[in-house]
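[1] Structure for the following, please:
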Amino acid sequence: MNAKTIALAVPLAAALLTATATAPASAAYGGPWSSAWGTSPQTPTHTPWFANWSEEGFADQSVRQVIRVGAGGSELRVRVTNLYGKTPLKLTGATVARTAGGAAVQPESVRALRFDGAQSVTVPAGGQLSSDAVALPVKAFEQLTVTFYFEGPTGPATFHNVAMSLSYRATGDHRRDAAADAFAAGPPSLSWSYLAGVDVKNARPGGAGDAGGSRKAVVAFGDSLTDGFGATPGADRRYPDELAKRLAAEGRSRPVLNAGIGGNKVLNDSDCFGESALSRFRRDALGRPDVGTVVLLEGTNDIVQPEGPQDHCTAGSPKVTAEEIIAGYRQLIREAHTRGVRVIGATIPPFHGSKYWTERGEDVRTAVNHWIRTGGAYDGVVDFDRVLAAPADPARPKEVKVKEEYVLEMDHLHMKDAGYKAMADAFDLNSL
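    Okay, here's the model as predicted:
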């Protein structure tokens, strides 16, 4: 959906999962199940910033992936996605275990994943499946390792690009290996493949493992600033991670689910950066019935991508106005409110110093942020712009930059660990 389409549709330019692949995502959460971890799927593609395995897929290979759950429980289940697959996906077998560092796992914790009692399962093209319940008690903030083994060729793999967590692969079936030896042959990836989410069951109420009840999950929805590009890989220091730690430290433990996609835009799709926020919001943010609040941080890429070189990643990025971005926000807010979900609006941080900065873009960013703060459409506001910004030069009031201790010097666009922690610290926890 492009900006012109939205303009026609809305005044002023307005614009997971069951054991069967064809049922709606919301049907995956019933009874005692709650979200503990999730990510947003993307279509297979080559990206220039770091290599991934999505286009080639896997054949006679084991793929070992590390995640950190945000809620604990007595049992868990793993969700597998073939959302962008063109053919059925044959998963020969899989395991889940507690992480022991790198590609190693704690041997006594290794559990086989089964699907309707079987170790192997076929996920239809465009489908998603949940495993059977696994008796592996987990705590909030514990790292888990999921290992998939694909005997036959998978074809291009549905994946999540900017995981900022290391994944490993090995030739042959090594799903039960506790040691990391077989996975040391090649470089790891910073992406997840075929992995959609983890749910937990029978969380302990009020404790560190509390999954938080029926509507207490927070979804952080956005672009690379939500995905955590620039954070230390494997350290779980994205802003949603830091926000979850703050909540737990203050006795308000609840899962914060990351639905960011690096490069994502409010108004337009991209081969590399996923479907637009308008296209994926219902699935990635509202498709979890236990979500009570969404934090919306999008718009930077709508502004900056038209200013840079156009390639297969940025093609279809027309220049947009503040009114068009705001109209997109209004549509997302309406969709959330229709489902009884609160929306916290996040202001767009500065990016002066980036090669994509222009005076026009700064005018758009300023206008959008003014509306976020004063428009009254959101249920609350978190002001990343003011928290991250360095003091402005009075002689150059538009040239606002992010504080040096927060921003990556390589692009003046993304944060390092300190910046993401400052973003998490900016929240009024009562707004959640």
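
[2] only C-alpha atoms for contact and neighbour calcs from this point on.
    Will do.

[3] got the residue ranges for the strands in the stretch 251-400 of the chain?
    Along the stretch 251-400 of the chain, counting by DSSP state E, counting those that start in this stretch, strands occupy 256-260, 291-297, 342-346, 380-382.

[4] mind checking which of the ones you listed is nearest Val138?
    Between Val138 and the strands of the stretch 251-400 of the chain, the shortest separation by Cα to Cα is 16.3 Å, and it involves strand 256-260.

[5] what residues are up against the residue lying closest to Ala163 once chain neighbours are set aside?
    Nearest in space to Ala163, with sequence neighbours left out and distances taken as Cα to Cα, 6 or more residues apart in numbering, is Ser191 at 4.8 Å. By Cα atoms under 8 Å, 6 or more residues apart in numbering, Ser191 lies in contact with 52, 159-167.

[6] Likewise for Ser224?
    By Cα under 8 Å, 6+ apart, the contact list for Ser224 reads 162, 260-264, 414.

[7] Would you enumerate the residues in contact with the closest residue to it other than its chain neighbours?
    Among residues not flanking Ser224 along the chain, Gly262 sits closest, at 3.7 Å (Cα to Cα, 6+ apart). Gly262 makes contacts with 161-162, 223-227, 229, 273, as judged by Cα under 8 Å, 6+ apart.

[8] Is it possible to get TSV of those residues that adds distance to Leu76 and secondary structure?
    Shown next, in TSV, are those (distance: Cα to Cα, whole Å; DSSP: H, G, I helix; E, B strand; the rest coil):
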residue	distance to Leu76	secondary structure
Asn161	24	coil
Val162	25	coil
Asp223	28	coil
Ser224	28	helix
Leu225	29	helix
Thr226	25	helix
Asp227	24	helix
Phe229	28	coil
Phe273	30	coil
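
[9] And this one, please, so the two structures can be compared:
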Amino acid sequence: MITRKAIGLSLLIVAIGLDTGVTSASGASAASGAPSGNRVTVWGTSLSMGGGPTLGQQTIRMVAHANAAGSQLRIRLSNLRGTTPLAVGAVSIAAQSDGATPVPGTLRTVTFSQAKTLSIPAGADVVSDPIPMSVAAEQNVLVSVYLPQGSRSPCWHSDAFDRTWLSTTGDHTGDVGNGNYAQSTTSWYYLAGVDVVPSEARGTVVAFGDSITDGYSTPTSAYQRWPDALARRLAEDRHPMGVVDAGIGGNKVLTDAPNNLGIAALKRFAHDALEQPGVRTVILMEGINDIGNDAGPNGGPLTAQDLINGYKALIDQAHRAGVRILGGTMLPFKGAGYYNDAREAIRQAGNQWIRTSGAFDGVVDFDAATRDPSNPAAMHPKYDCGDHLHPNRIGMQAMANAVDLKLLYPKGQ
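    The predicted model follows:
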């Protein structure tokens, strides 16, 4: 297990709930209050460094869509990929009414080790004090973060497929209306997770991958990514679980991608997947960008064995952390811009290994669920968003439907 320097921070509000804990650059978490073993993550994302816009001395109001119910929320802010300390002047949380407007009476100040202001070191995460507030499944909360010194190169998630509002100059974390939030964007900044003491959920599932998992082509604020659909399936089956979407557009297994496309899965897996509160199972589907960019581990051409070696390393990380990992087969991509027959052969070899090696704790055959039976190298037209690489809304649901839910449940359930 990778170790991490603990900072020891927490959060307190009077209407939305979190616990305490801190994490650092290398990837292990250290609790600074109540242990996180009984908590689940109900919203989370993966952050990258570089390529983001300069932020002024303003407040960022972001939406987190909870996919399971619970109380005593905690929020996690991350400067993990940052290179300089981040000054945070104030943080608030509220139930969302509409847009940047909170539900009346729900706005609460968030504290960290009982402090309202803090500096997050470069390479570190901070976790708030527990907020005495409840959240329902499918409920949105607004998290507002005031940056008194701004930020030139923020840690961010470029493609949120959700709405974020940027205020005029100053601390507007306490605003109960949207008048000072004149601009909006579709990225998240510094906000990495929300976890709760669950009402019913029995653990956290992490969907780990690239732009397909990230939800490319799905409508803004519609929550139609396949991890969203999976969370709803679990709830409908009366086995709710927190589901984290740890997808980053353009991400690769073996090598880093520039700017907002994130560091390699091998480097970010421990932090983004294995350290999520309550994590029991990871569903891994990644590799198509390695193939499409012919990105071998040493700057040379990619082979199927290179990709398989990467999968083995991720499986080993998961098992050493006591976490189950399911292998998701790579989707068909014939017709996409970087398709060719040689690359298709690598995809087929990688998928065959996922299905038959027995190295994973289970398999989700996303390929079989989305391919065109009359042209198996291509996605079925009814699932294709139009670029022959990313599924549309119907395709995202088909991916969620391909998951055998029993693979995710605790033993005996």
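
[10] Would you mind measuring from the residue nearest the centre of the first structure to Thr226 of the first structure?
    In the first structure, the residue lying closest to the centroid (Cα atoms, centre = their mean) is Ala259, at 3.0 Å. Separation of Ala259 of the first structure from Thr226 of the first structure (Cα to Cα, to the nearest Å) stands at 8 Å.

[11] distance of Glu151 of the first structure from Gly287 of the first structure?
    31 Å.

[12] Translate Glu323 of the first structure into the numbering of the second structure.
    Residue correspondence to the second structure (TM-score structural alignment): Glu323 of the first structure is matched to Gln305.

[13] Against Asp290 of the second structure, how distant is its match?
    Using Cα to Cα, we find Gln305 of the second structure at a distance of 12 Å from Asp290 of the second structure.

[14] Which one's more surrounded, the two?
    Remark: of Gln305 of the second structure and Asp290, Asp290 carries more neighbours, 27 against 13, as counted by other Cα atoms under 10 Å.

[15] what's Arg114 of the first structure in contact with, if anything?
    Residues near Arg114 of the first structure by Cα under 8 Å, 6+ apart: 93-94, 120, 131-132.

[16] Check Ala211 of the first structure too.
    Shown in contact with Ala211 of the first structure (Cα under 8 Å, 6+ apart): 34-36, 70-73, 200, 203-205, 217, 253-255.

[17] Mind doing that once more with 10 Å?
    By Cα atoms under 10 Å, 6 or more residues apart in numbering, the residues touching Ala211 of the first structure are 32-36, 70-73, 139-140, 199-205, 217, 253-255, 290.

[18] Drop anything exposed from those.
    33-36, 70-73, 139-140, 199-204, 217, 253-255, 290 (16 or more other Cα atoms under 10 Å).

[19] So which of those residues belong to strands?
    33-36, 199-201, 217 (DSSP state E).

[20] can I get these in a markdown table with distance to Leu296 of the first structure?
    Output for those, formatted as a markdown table (distance: Cα to Cα, whole Å):
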| residue | distance to Leu296 of the first structure |
| --- | --- |
| Trp33 | 25 |
| Ser34 | 22 |
| Ser35 | 19 |
| Ala36 | 20 |
| Asp199 | 23 |
| Val200 | 25 |
| Lys201 | 28 |
| Ala217 | 14 |
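
[21] The residues you listed: which two are farthest apart?
    Across those (Cα to Cα), the longest gap, 14.3 Å, separates Lys201 and Ala217.

[22] Gly327 of the second structure reaches Gly287, doesn't it?
    No - counting by Cα atoms under 10 Å, Gly327 of the second structure stays clear of Gly287, with 11.3 Å between them.

[23] Now do the shared contacts for those two.
    In contact with both Gly327 of the second structure and Gly287: Tyr311, using Cα under 10 Å, 6+ apart.
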